[in-house]
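Return a 3D structure for these sequence lines:
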Amino acid sequence: MDKDNVKRFDVAIIGGGPAGLNAALVLGRARRSVVVIDEGKPRNRVTRETHGFVTRDGISPGEFRAVAIEQIRAYPAVTFAPDTATEVSGADGAFRIVTAGGEAYEAKKLLFAVGKKDGPLNIDGLAEVYGRSAFVCPYCDGWELRDQPLVVIVSGEGAMHMAKTLAGWTSRYAICTNGPDGLTDEQREELAKRHIPLFDAPIERIESKEGIVEHVVLQDGQRVACSGIFFAPTLQAGSDLPRSLGCELTEAGSLVINEFGGTNVPGVFGAGDAASIKYQAVMAAAMGSLAAVGINMELLQEAWDKA
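The predicted model follows:
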């Protein structure tokens, strides 16, 4: 590739969700040249609304991104590249990113805001209700399902956590563990004491109408009526590029970062769902802001030391 065609920036942000966009906003206002490389396939695109984000409550993910990009365009040093980053190489001060579209970028600092990706939804009928009446976070979507009959699909300690959490929104819910429940006798007694039904038969399918769940059908023939579902998704790292650079990851596939988003690889930062298990838009945006400050601080210090 002709080196003269390489576009050079202070910072390359891979991922254009709340974390990447907020980082771009802060860096743009700090007068940094930034490229945001994003394929336009966020994990939350299946949902209708974003919640828990003050001034943005109820906005659709698509509108959220459109408003953010419009506001960021007020800072001309920020460039948006609708593309997929496929290769990353180099080191602090001279990273190189190549995209599926054949573009090449160089940047002094690199921010991974690549989020997470859903693994296969291995329950028949779950894909049809995901984002419409089946969700993963009560803090994001519990209000809309308040006081309704719900099913929680999760086992083990996750079942106990969700049982306690969901009680803030409704008292009408059952737990379907889709196989062995992974609970202790004491935990089962806790659920029974609170009249929380527990079903450990594998799930046959989810029945719904126009995206609204009606029954969770178990392989033993039982049908659990409900109008909403919360479930524990199987998540994967949003990209293998951080690993290719040697970034440290947790068992859950999250980047290990410091308070300003820095990873173990000098010049490489992480933010949002890529570096957290708290999957809320407002938290991702806040992490993006902190990472942007961390990146700008490093660039300022480097310039200061060279003077």
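
use CA for all of it now, contacts and neighbours both
Noted.

nearest residue to the most centrally placed residue in the chain other than its sequence neighbours?
For the chain, the residue nearest the mean C-alpha position is Asp273 (3.9 Å; C-alpha atoms, centre = their mean). Among residues not flanking Asp273 along the chain, Gly115 sits closest, at 4.4 Å (C-alpha to C-alpha, 6 or more residues apart in numbering).

Share the number of residues neighbouring that neighbour, please.
Gly115 has 29 neighbouring residues, counting by other C-alpha atoms under 10 Å.

Is it in contact with Asp240, as I believe?
No: with contacts defined as C-alpha atoms under 8 Å, Gly115 does not count as touching Asp240, sitting 11.3 Å away.

where does Asp273 land in three-state SS?
Put simply, Asp273 is helix when judged by DSSP: H, G, I helix; E, B strand; the rest coil.

who's in contact with it?
113-116, 254, 279, 284 (C-alpha atoms under 8 Å, 6 or more residues apart in numbering).

Let's see that with 7 Å instead.
115-116, 279, 284 (C-alpha atoms under 7 Å, 6 or more residues apart in numbering).

this one next, for a side-by-side:
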Amino acid sequence: MKEQEAHSPAEGRSFEAVIVGGSYAGLSAAMALGRALRKVLIIDSALPCNRQTPHSHNFITHDGEKPGAIAEKARAQVLKYDTVTFRRDEVVGGTKSMGGFELTTRSGATFNAEKLIFATGIKDTMPAIKGFAACWGISVIHCPYCHGYEYRGQNTGIMANGEKALHLASLVNNLTGKITILTSGQPDFSSGQLEKLDSRGIQVVSTPVSEIEHDGGHVRSVVFEDGRKMELDAVYAAIPFTQHSDLPFLLGCELTEHGRIKVDAGQKTTVNGIFACGDNSSPMRSVASAVSTGNIAGAMLNHGLTMERF
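Next comes the predicted model:
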């Protein structure tokens, strides 16, 4: 693997593109750029949001593979391109410069980039429920497309309220007839919505959940604050998130009202020369989506360089 040294000479610190984040989106962008012979540096801190997830699904040719195995294979393929370098580090600072951008890493290295791609992902904010974090990505899940088939026909909880709960229930209803919505507080549904849920046999429980009992991340039951238990096999949870890195914001990139980096159809942010791809800028949280947006970001960055120089 081509590793960039922390104290490399000046000519080894300047790149046409630096990609911050080396998971699926970042590696996909790097492949597009490597095939265009662009000098690229990928900087990755090894903290993917799906690091607890045992298997990846709904990604054709990779269905059922371990997420880490997909990333490892992708990294090996990308680094066969001579102009692409990978560095295990964390970007902690960045400024605009005459030639583009200057980045600083936790190890103290600095790098110059004509253009940037942020493939930094997001951080899920775990609720203060015992056992929740240990089950996240295993049997406490966020996406019916990524995980729902594996829990088809099983006792399923939906830890959400209002429109989010209804949206998840509508999708999960096709996978199992054993659904309970766990609002952990006053239900936020209209009378018509409650009638719809009732007609489909979907129970609503408002008592707050205090614990998720599990076996190695596999849900066995939820425990309510009043001591009651409910046996469940899986729980969908709509939880808040924050950007994994605040550097895009500090460099001037605008966020959407939902907290994602604002991009156009070509993955361009609102700052000239900066692109974003993957979970940080898309509500579609899947490996397939990350690869797709990364490929677009790499191609559009290369297009920008081409138009500036041709």
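
mind listing the helices for the first structure?
Applying DSSP state H to the first structure gives helices spanning 18-29, 61-72, 126-129, 138-141, 156-166, 185-193, 241-244, 281-306.

which of the ones you listed is buried the deepest?
Greatest average neighbour count among the helices of the first structure goes to helix 18-29 (a mean of 26), per mean count of other C-alpha atoms under 10 Å.

What's the local residue count around the aligned partner of Leu198 of the first structure in the second structure?
When the second structure is aligned by TM-score structural alignment, Leu198 of the first structure is paired with Val204. Other residues within reach of Val204 of the second structure, judged by other C-alpha under 10 Å, total 19.

do the same with Val20 of the second structure
For Val20 of the second structure, the neighbour count with other C-alpha under 10 Å is 26.

Show me the two of the contacts of Asp273 of the first structure that sit farthest apart.
Across these, the longest distance by C-alpha to C-alpha is 11.8 Å; it joins Lys116 and Ala284.

before we move on, the earlier item: what lines up against the residue nearest to Asp273 of the first structure once you look at the second structure?
Aligned partner of Gly115 of the first structure by TM-score structural alignment: Gly121.

which residues does its match contact?
243-244, 278-280.

now do Gly99 of the second structure
Taking C-alpha under 7 Å, 6+ apart, we find Gly99 of the second structure in contact with Glu114.

and with 10 Å instead?
Contact partners of Gly99 of the second structure, counting by C-alpha atoms under 10 Å, 6 or more residues apart in numbering, are 14, 16, 112-115.

Quick check: the aligned residue for Val11 of the first structure in the second structure?
By TM-score structural alignment, Val11 of the first structure lines up with Ala17.

What residues does that match make contact with?
By C-alpha under 10 Å, 6+ apart, the contact set of Ala17 of the second structure is 30, 33, 38-42, 84, 100-101, 112-117, 273-274, 298, 301-302, 305.

Mind checking which of those residues are buried?
With burial judged by 16 or more other C-alpha atoms under 10 Å, the buried subset of those is 30, 33, 38-42, 84, 100-101, 112-117, 273-274, 298, 301-302, 305.

picking up where we left off before, can you tell me which of the contacts of Ala17 of the second structure are in strands?
Among those, DSSP state E puts 40-42, 84, 100-101, 112-117, 274 in strands.

Sweet, I'm off.
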